[in-house]
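No letters, just coordinates:
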């Protein structure tokens, strides 16, 4: 009976937590839906795929991936970083249906990566690089959404590249927008930003999400400007396909061409998509965990499995490859999302909006959605973050800044790769300085040099130790102490033993204390693992 009461109590607690979180997750899901909708369409357009494919991918990313993922705040969907790959692959493979087969195979490869524990790669991205990536995304959002907020941008809404597909770069697009702005767009975006900043401070009415007010205001103002010389045109509005009847809906779905399964080009494209999508996902997951207010940690291997299932489902339904997307995920965090229900609901809203209210959705100005992303970008790249990274020291600040610049000028993966190179440089420099410490001991008229090795002495320490040993004066007694060392790399051991072997030629006496001829990499004790699991 007591056990039954215990189960009942746990169920009550779960219901309470779910109800409490839904108060945050439902409003947040609407924000993510409003941000994701034009991004899904923009990425599909830039990829040379049907607009419907972008919506399908967003729905699958919201409902399927979020349900299987271990992340509570990540939101998946079509990624702008894959547009160039998708556009080229569709042409290379000779048709969209063959490309869909590559998407399905890429999903299967991601599942294999997850089963092989490939998610551990995500643990090796330095914090400074991840923080730099987040700040770069924030700056990019501000720079990229300014033209849309001003009502002038011929490029697609989700473009995140410095060099755009309309033969402009980020800065020239902003300059062009300031020269040819639309008054209606400025009024809509300006009022939208004001609502986003001040509406949450109004205690009695802030239960209604500010972005929902922004969208309603945008629709009302766009209608008010109609019939005047300042009316918004079709390119300044959200535009989703309008389906009339069940037959039109079913006709939009496309099946993969499985007859091309033996084509080597399909497998190469699939492998490319799997690797790039997995890396973008792991980067995004790491970044989302950084900005999670509750500081939860996402199981990366499970995330790869969820992404793999999502890509297989998307490919089977005629959708694009998907990843965890930092823009949507950051909007989710900033809107107050708490659990994966926010991402799942956003997928439901995408589906319902397409099926039942496409006419209303097509009345939303891009300017008010740009305002939502401008505020999101501002929160990601606040001045306090730069001050925080500066106070951490140059070894953190330099990779942070370099990552920002590299991401802005290239793309997410290339920028992170450049940031990683600088981070590795500082890591090597730090390791070279900290493999040992030494002190000079006086024994009568003689001076002994005692070198105490660190707990972990890796290959990275070899150069520093070799330089130090080579600079020891002749006719010195050297004591190399490995008492505290759990592991010494074989290359370092070889350097030490060679030094001892040749020391007599310099009249140097070398004494080795507690240094083994061979070390094995230390493993976590099984009893400790058992205690952690319990």
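That came through, no problem. A quick note: this is a predicted structure, and the numbers were derived from the prediction, not measured.

can we go C-alpha only for contacts and neighbour counts from here?
Noted.

so how many other residues sit close to the residue nearest to residue 142 when sequence neighbours are not counted?
Leaving aside its chain neighbours, residue 142 sits nearest to residue 374 (5.0 Å; criterion: C-alpha to C-alpha, 6 or more residues apart in numbering). When neighbours are counted by other C-alpha atoms under 10 Å, residue 374 registers 24.

just to confirm, which helix or strand has residue 374 in it?
Element membership for residue 374, per DSSP states H and E: helix 366-380.

name the helices or strands packed onto that helix?
Applying 3 or more C-alpha pairs under 8 Å, 6 or more residues apart in numbering; DSSP states H and E, one finds that helix 366-380 contacts helix 2-46, helix 127-150, helix 183-198, helix 210-225, helix 326-334.

what's the offset of the longest one from the middle of its chain?
Mean-position distance between helix 2-46 and its chain equals 21 Å (C-alpha atoms, centre = their mean, to the nearest Å).

follow-up on the earlier one: tell me which of the helices and strands packed on helix 366-380 sits nearest to residue 422.
Among these, helix 127-150 comes nearest to residue 422, with 9.3 Å by C-alpha to C-alpha.

Following element in sequence after the closest one, please.
helix 170-179.

Just want the angle from that following helix to helix 127-150.
30 degrees (axes from the mean of the first three to the mean of the last three C-alpha atoms, to 10 degrees).

buried sites along helix 170-179?
Using 16 or more other C-alpha atoms under 10 Å as the test for burial, helix 170-179 gives 170, 173-174, 177.

cool, and stretch 91-107?
For stretch 91-107, by 16+ other C-alpha under 10 Å, it's 93, 96-107.

Against that first model, consider the following:
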């Protein structure tokens, strides 16, 4: 299957590169066999790729074909050295958006070249000339060529609508065979591929390039880097298509380099990993590297014994094939991704530079722009100064909040000074400094402003929650994640690592979200939640509640009656805080309910669980909610946990202060049960258990239904 896909593509890429047709077949044979045997990607298929077409065409025009083969071999040596140095993954550090734009630029360049061939003419030397000459070529087409090339384009685009069993045959093969057959109809005349020699005759040693060493070095570096990046990115994509062994990137780079050395010495095109052939390989059910090697063997047999078949193919057919391949390199998904991620400028600039300058300059321009934008995103800082006076409704001085977040350096001084200057005299200012980088220039500006405000009698409060601290700004060069973590380092020496790490994450992530703009804001939770002390219960998480919304009371078994701490919390909640809801939450797998049910508790634990005697008695008397819990699938101590929730709800409802609020309609008491195994939450009534599913629908299980 891969052989059938690779055959027309290899020939077409050779034609588009300005190289001998057999050079594409040689590269496909060597790449298929050598990379499969030596490389580190089990299912990737290698051969000549469209991504190097423009580069090879420029090298052939500058140095000649034989010298280009020498450059290919030298690039292979460089790839081997890179693989042996074990830095293959460094090639993946190139911004993917630049690679996407590079491939799109190559695709547009190929399409602009080949549309002239499809119209019966010849390609110009660069994209601008191809573009400006296109109107004249369109005005005087060769209709036989247009018919044949258009037929290939139509088949390639419409093949995905064919029946599934028919689509097993590659579209490129069907298109070329059909167009070749049509080209022999009476009245049609077309130029066909010419093979000056067979694959065996074409094998020969390359020639040393003539030119400056710098030009040769740049050519070798260009081929090596582009071939390496394209191969490694392709291997990464192939790994996502199957569940077998993963790619050894360093070994894969050695394999690609070995193949390029062999291809260059034998007179072939540069070799890379090719995603089109690799996708066909995986889709056809390949399991081992033998499939990629056998595709090379099939190509070798075809090239030796069926050479005359190649010369039957019209040039216009390959032009149509290459136009489709070129357009397919421009992926709308990549453009949309660039738009959504704010990288559309990088994409467009790189694409335009590749098309209208050359591949190397285009990629370098794209990389520089990507690095510049990334650096800007890293060093930029958010500075917000807002007046909180109207929100707080205070009779005192105006209150302002200044939030500085990110990396604060001298680059931010214009915005920092403007924000600070906007705060009126006499205002009380809260400065929230949450930065991971603070240089001395920004620190000096901030401290001088604070000093001046305080000298005038204004109150300025500074909170520092980031890893960069003002006290260290003059001690040494600015750095990230160093002295700001001294407290965490000290914690790690005396606390469990999980706890210290949690404090670390809190300081650098959640703390800024928890700070209140107004420290005098009233404590006004809407719900009191009584839950078990079990460490697996996270009240604010399971109720999706923000700080200040829940009054949490926790004890072993979420028991209410007879405990002074719960009594005082109830009084505080309804009298002082005027909560609107009181909720009791039990859970599955509760050790307290297990001990209560089986009488295994001892000492103070046994004394505490005596408060659950009413729940145990109700359970043994077959409380209606116990039967509902059984119908919901709960057994043993979990049923007792559900009954305990219902019993504690009743106990809270009997509380004098709560009962008074219930009568007024200002307080509601509810019961909840959390099944830890499924993370499902249930509402517990007097006689029913109601499951709340993920879509918000509920199904009730009661003793009466």
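The structure has been received and is ready for your questions. In this text the structure is predicted, and so the values were computed from the model without any measurement.

quick revisit: let's have the buried residues of stretch 91-107 of structure 1 in TSV, adding distance to residue 514 of structure 1 and secondary structure.
Shown next, in TSV, are these (distance: C-alpha to C-alpha, whole Å; DSSP: H, G, I helix; E, B strand; the rest coil):
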residue	distance to residue 514 of structure 1	secondary structure
93	62	helix
96	65	helix
97	65	helix
98	63	helix
99	61	helix
100	61	helix
101	59	helix
102	56	helix
103	56	helix
104	56	helix
105	53	helix
106	51	helix
107	51	helix
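
mean shift between the helix or strand hosting residue 462 of structure 1 and structure 2?
In this assignment (DSSP H and E), residue 462 of structure 1 forms part of helix 462-470. When structure 2 is overlaid, helix 462-470 of structure 1 sits 3.8 Å from its aligned residues on average, using mean C-alpha distance after the TM-score superposition for structure 1.

quick revisit: out of the buried residues of stretch 91-107 of structure 1, which one sits closest to residue 502 of structure 1?
Among these, residue 106 lies closest to residue 502 of structure 1 (C-alpha to C-alpha), at 55.9 Å.

burial of residue 375 of structure 2, as a residue count?
The number of residues near residue 375 of structure 2, taken as other C-alpha under 10 Å, comes to 11.

Tell me who's in contact with it.
Listed by C-alpha atoms under 8 Å, 6 or more residues apart in numbering, residue 375 of structure 2 has no contact partners.

Am I right that it falls within a strand?
No: Residue 375 of structure 2: not assigned to a strand; according to DSSP: H, G, I helix; E, B strand; the rest coil it is helix.

how far away is the aligned residue in structure 2 for residue 207 of structure 1 from residue 202 of structure 2?
When structure 2 is aligned by TM-score structural alignment, residue 207 of structure 1 is paired with residue 168. Applying C-alpha to C-alpha, to the nearest Å, the value for residue 168 of structure 2 to residue 202 of structure 2 is 33 Å.

Tell me which of these two has more neighbours.
Comparing residue 168 of structure 2 with residue 202 by other C-alpha under 10 Å, the one with more neighbours is residue 202, at 18 against 13.

thinking the more buried one is in contact with residue 267, fair?
Yes: Residue 202 of structure 2 is within contact range of residue 267, at 6.7 Å (criterion: C-alpha atoms under 8 Å).

Find the residues that touch each one of those two.
residue 23.

tally of neighbours for residue 566 of structure 2?
Neighbours of residue 566 of structure 2 (other C-alpha under 10 Å): 18.

With residue 7 of structure 1 instead?
Burial of residue 7 of structure 1 is recorded as 12 neighbouring residues (other C-alpha under 10 Å).

Relative to residue 17 of structure 1, how far out is it?
Relative to residue 17 of structure 1, residue 7 of structure 1 is positioned 15 Å away (C-alpha to C-alpha).

what helix or strand is residue 241 of structure 1 on?
Per DSSP H and E, residue 241 of structure 1 falls between elements, in no helix or strand.

Now do the same contact list for it.
Contact analysis of residue 241 of structure 1 by C-alpha under 8 Å, 6+ apart lists 51-52, 354, 358.

now do residue 649 of structure 2
For residue 649 of structure 2, the contact set (C-alpha under 8 Å, 6+ apart) comprises 583-584, 669-671.

pretty sure residue 317 of structure 1 contacts residue 56?
Yes: if you go by C-alpha under 8 Å, residue 317 of structure 1 and residue 56 touch, sitting 7.3 Å apart.

Comparing the two, which shows the higher neighbour count?
residue 56 (26 against 20).

Identify the residue spatially nearest to the more buried one, adjacent ones excluded.
Of all residues not flanking residue 56 of structure 1 in the chain, residue 319 sits nearest, at 5.4 Å (C-alpha to C-alpha, 6+ apart).

so who does the one you found touch?
Taking C-alpha under 8 Å, 6+ apart as the test, what residue 319 of structure 1 contacts is 52-57, 100.
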